[in-house]
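>>> Sequence and predicted model, in that order:
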Amino acid sequence: MIHLGWFLGAGFGIQPWSEKGGDGLWTGSNVTDWMKPDIYVDLATSMERAGFDYILIEDTAMVEDSYQGTAETSLRRGFMAPKNDPMPLVPLMTQRTKHIGIIPTASVIQYPPYLAARLFATLDHLTEGRVGMNVVTSVTDRVAQNYGYAEHFEHDERYLMAQEWVDVVQQLQGSWKPGAVLADVWNAVYADHTKVQPIDFVGKYFSSRGPLNTIPGPQGRPPIASAGGSEAGRDLAARYDDTMMSLSKSVEEMKEYRLDMRRRVAVYGRDPDAVKFLFLVTPVIAETDAEAQEKKKAMAAARLSDASIEYNLWNMSYTSGGRIDFGAIDPDTLIRDIDFSRQNGENSSVAAIFQNSADLSLREVVATSYQITDLGLVGSPDTVAARMGEIMDEVGGDGFLFYLPTTRRNMAEVADGLAPALRRRGLIRDGYSGTTLRENLLEH
């Protein structure tokens, strides 16, 4: 069975909203309603109808100003700001659904371990076992400065910090042992105090006495997700992840990545089959193959617009951790002549953008390089469904994480066009057998 997820890449933030800004048509009332729950509830009900495992909600907590040394572009275009805290959105999305999981993002520098453990235990109860935790290390100095740091930690140290963070969180989540809750009405005994103990954790980055002051949720420890592509990121995922998003540009890269990660998971004594690796993809779906190809051509042409080029340069600056201002570099500069040693952000994402581009200019990369590709998933629902099956057969599993603009048209194309085509081929679930996110991830 192919597992499916939806990556809400703009988080609980402003969704595609301006035709002139390069977002295109079908943006509806996003410009005024992005902060309301309606479109996110519609997304959840639509993707549940499509049999998706989960929706993963990105998050950032800053107003980015590394591009051209000002926040003007970020605020004029609505890039990563404004953005709301995703946590209160989670129970609203699950209230109208019964099966799909919701995975909000928690940064290790934004959420102290005790706060995170308590918050996700609470969400696990409110969602009846359908919440997961996307663990990130945050990207830029601006985020770090919003939480009391002078600058962000270096890339690899951030992942050592994340390992310790997950360890503390999980110890806190396990501080109420099985059988601790008695709920004995007749003898007026709620909990057995001998089964609720402090953890007394003292580490390099965090310390917490514990125990947690709330009871475990239906999943006990909500599933963990991450997106690391670097060595440090892969190691974190191998230790803890239940599902992981991967950035691969070809079927061969997907295959190599999955084999490598399954080997790493096994090294830590974990079952590789219990971890679902979902590959980021931007499918192009239309009523016919010809229409989809025309749609893809139009999307490629749109990348040459001033609005698209501005976004790509801005995104490159952000992805570097705010350490490289691509808006200040002559666009005719060859990639080989750009100093990337200063970057301290999403190192694997930067590598993906500039992959095999040493002899190209920055101008050429901006117009042609895709951080996330369609992997050949272009065509009618039947064509895309067939190709998805072929890719998964070659890669060996586990599924795809769709990254599309959050519009109701895209939701309908996936839920009411692609999903039925996949279901006719027996490639995705026809109904959910489990009641929790963890159970859905483990379904074969």
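Here it is on my side, so go on. Owing to the predicted nature of the structure, the values given are computational and were not obtained by experimental measurement.
>>> From now on I want contacts and neighbour counts done on CA atoms only, so please keep to that.
OK.
>>> for the stretch 1-150 of the chain, what spans make up the strands?
3-8, 54-57, 101-107, 133-136 (DSSP state E, counting those that start in this stretch).
>>> between the ones you listed, which one is nearest to F277?
Of all the strands of the stretch 1-150 of the chain, it is strand 3-8 that lies closest to F277, at 8.9 Å by C-alpha to C-alpha.
>>> Format the strands of the stretch 1-150 of the chain as TSV; extra columns: distance to G28 and mean neighbour count.
Compiled in TSV, these are given as follows (distance: least, C-alpha to C-alpha, whole Å; neighbours: other C-alpha atoms under 10 Å):
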stretch	distance to G28	mean neighbour count
strand 3-8	17	24
strand 54-57	21	25
strand 101-107	24	25
strand 133-136	29	24
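>>> now the ones you listed in JSON lines, with distance to L89?
Shown next, in JSON lines, are the strands of the stretch 1-150 of the chain (distance: least, C-alpha to C-alpha, whole Å):
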{"stretch": "strand 3-8", "distance to L89": "12"}
{"stretch": "strand 54-57", "distance to L89": "10"}
{"stretch": "strand 101-107", "distance to L89": "9"}
{"stretch": "strand 133-136", "distance to L89": "14"}
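>>> nearest residue to N84 other than its sequence neighbours?
Spatially, and ignoring its direct neighbours in sequence, N84 is nearest to F12 (5.4 Å; C-alpha to C-alpha, 6 or more residues apart in numbering).
>>> ok, structure two:
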Amino acid sequence: MSVKPFHMGWFMEFSPDEWNGPFGGGGSPWSGEFYVEMAQALERACFDLIMAADTLMVSEAYGGSMETYLKHALLVPQHDPAPLAALMASATSHLGIAITLSTMGYPPFLLARLCRTLDHISHGRFAWNIVTTAENHAAQNFGLDKLPDRQLRYDMADEYMELVCQLFDSWEPGAIVMDRETDVYADYKKVHPINYKGKFFSSRGPLNTAPSPYGRTIFLQAGGSPRGRTFAAKYADCIIAIGAGVEGMKSYRDDVLARAAEAGRNPNDIKVLFCVTPTLGDTEEEAQAKHQRMITNPSFIEQSLAFIAGITDIDFSKFDLDKELPHLTTNGEQGSLDMFAQWGSGKKLRQLVIEASGGLLASVELVGTPDQIAERMGEVMREVGGDGYLITSPSMKISRRYISEITDELVPALQRRGLVRTKYTKTTLRDTLKEF
């Protein structure tokens, strides 16, 4: 029986690699060279895309101090992913390049202009990962005392998206004529101010960038809470998701695609990629031993809790690892908190950290040989219904060794089973995502 292939992406940050390990790049990747080489490796493995996360602050959420974050290079230093996207795009020809840009951090006009510019540089392979920003420390870097309420942030983001899309459409198709005989570059009748005036944002327009021959920028979004899922279902071409096991993954995908249909979209136009953190070994015993060494390392536990604290604005240093969490709410990423905490499961905090395996990024446990993991990934996708995976390192830091384990060991095992592509047949990210 033929097996429908699935899509593959990689989640990373423009931050230090595994600087204190034997296979890191030394912890100073600021020229971008390390990540450009990573993008080239993913392209050789026929990945759909690489996605750079981003934050806009140095957190103090864990223990009320920056110490843990700076000590472990956790969420900091973190450089602007936009210039890196241009570097990666120029060094590749098929791989999609997605970066995180905050609706709080960028005025809509500047963001639309940046997206359009990167669309051109990448020849239609750029994607914007939409975030509203969920940290009070980030808000304070932009002149706010604290974040707006989460519901209000999504209301603002809805208006933001409406404005950005109008800016994208402010040049009609065919506006650029480049007519040598009449000495006309662009037809002014096909370029329009939008005069947008909303409750939160306004912009005269039009964009002052050339229209993209590749259409609207590809949108990525990770909606965890009910409101976040509705937002993702309304706008995203590709949804980044975390599911609690196969049942949770299937439930999430079914729910978000139903929301897309309610919004008048074709659910088949949306790809849902689930975050996973494979741990590979030459034997199952070796992989399990590697996994055990990682999850029992006190530094790993501390880093995982600090990471979760950083995105939820909840200080997890206050809670006993060997007790259940009290029920918590946040104005940060409530969906991520709910996924991590598994309310009602009876699990202790230590177990929750172990199951999260590197923050919040493990939808299903993948520990074993490349063939075992490939087989499991295929089984999970068949049960969930699609559409693919977004890989990240279990240790939250990337090494050359881990990149090679995925691209040179796991991907060939997937390819032998017909689960992922063996070559690119499309040139734009939109067409690559729509290929199957």
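Received, thanks. Worth saying up front: this structure is predicted, and the values here are computed from it rather than measured.
>>> What does the TM-score come to for these two?
Put the two chains on top of each other and the TM-score (TM-score structural alignment, normalised by the length of structure 2) is 0.93; 427 aligned residues with a C-alpha RMSD of 1.8 Å.
>>> before we move on, the earlier item: figure out which of the strands of the stretch 1-150 of structure 1 is closest to S226 of structure 1.
Nearest of the strands of the stretch 1-150 of structure 1 (C-alpha to C-alpha): strand 133-136, 5.4 Å.
>>> Over in structure 2, find the residue span the closest one aligns onto.
The alignment of strand 133-136 of structure 1 onto structure 2 (TM-score structural alignment) spans residues 128-131.
>>> List the contacts of that stretch.
Under the criterion C-alpha atoms under 8 Å, 6 or more residues apart in numbering, residues 51, 98-103, 115, 217-222 lie in contact with stretch 128-131 of structure 2.
>>> before we move on, what about stretch 375-384 of structure 1?
249-251, 281-293, 296, 387-388, 417-418, 421-422.
>>> just stretch 331-349 of structure 1 next, same as before
Among residues not part of stretch 331-349 of structure 1, those counted as contacts by C-alpha under 8 Å, 6+ apart are 138-140, 154-155, 228-230, 247, 318-324, 354, 357-363, 371.
>>> And it, how far out from the chain middle?
Once both centres are worked out by C-alpha atoms, centre = their mean, to the nearest Å, stretch 331-349 of structure 1 turns out to sit 23 Å from its chain's centre.
>>> Could you do stretch 207-220 of structure 1 as well?
Relative to its chain's centre, stretch 207-220 of structure 1 lies at 25 Å (C-alpha atoms, centre = their mean).
>>> again with stretch 25-44 of structure 2
How far stretch 25-44 of structure 2 lies from its chain's middle: 18 Å, per C-alpha atoms, centre = their mean.
>>> which residue lines up with E162 of structure 2 in structure 1?
Taking TM-score structural alignment, the alignment pairs E162 of structure 2 with D167 from structure 1.
>>> D260 of structure 1 matches what in structure 2?
Under TM-score structural alignment, D260 of structure 1 pairs with D255 in structure 2.
>>> What about its match, how many residues nearby?
15 (other C-alpha atoms under 10 Å).
>>> and the helix or strand harbouring it, what does it pack onto?
Using DSSP states H and E, D255 of structure 2 sits in helix 245-262. Packing partners of helix 245-262 of structure 2 (3 or more C-alpha pairs under 8 Å, 6 or more residues apart in numbering; DSSP states H and E): helix 226-235, helix 370-384.
>>> Roughly how far does Y114 of structure 1 sit from G322 of structure 1?
Distance of Y114 of structure 1 to G322 of structure 1, given as C-alpha to C-alpha, to the nearest Å: 29 Å.
>>> Which one, of the helices and strands packed on helix 245-262 of structure 2, ends up nearest to F34 of structure 2?
In terms of C-alpha to C-alpha, the element of these nearest to F34 of structure 2 is helix 370-384, at 24.3 Å.
>>> quick one, longest helix in structure 1?
Longest helix of structure 1, by residue count under DSSP state H: helix 155-173.
>>> helices and strands around that helix, which ones?
helix 113-126, helix 231-240.
>>> coming back round to it: so which of the contacts of stretch 375-384 of structure 1 sit within helices?
V251, D289, A290, E291, A292, Q293, K296, R387, M388, A421, L422.
>>> could you give me the residues in structure 2 that stretch 227-244 of structure 1 aligns onto?
Using TM-score structural alignment, stretch 227-244 of structure 1 pairs with 222-239 in structure 2.
>>> quick revisit: would you turn the helices and strands packed on helix 155-173 of structure 1 into TSV with distance to M1 of structure 1 and mean neighbour count?
Formatted as TSV, these follow (distance: least, C-alpha to C-alpha, whole Å; neighbours: other C-alpha under 10 Å):
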stretch	distance to M1 of structure 1	mean neighbour count
helix 113-126	26	21
helix 231-240	22	21
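>>> Next, format the ones you listed as a markdown table and append distance to D398 of structure 1.
Below are these laid out as a markdown table (distance: least, C-alpha to C-alpha, whole Å):
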| stretch | distance to D398 of structure 1 |
| --- | --- |
| helix 113-126 | 25 |
| helix 231-240 | 15 |
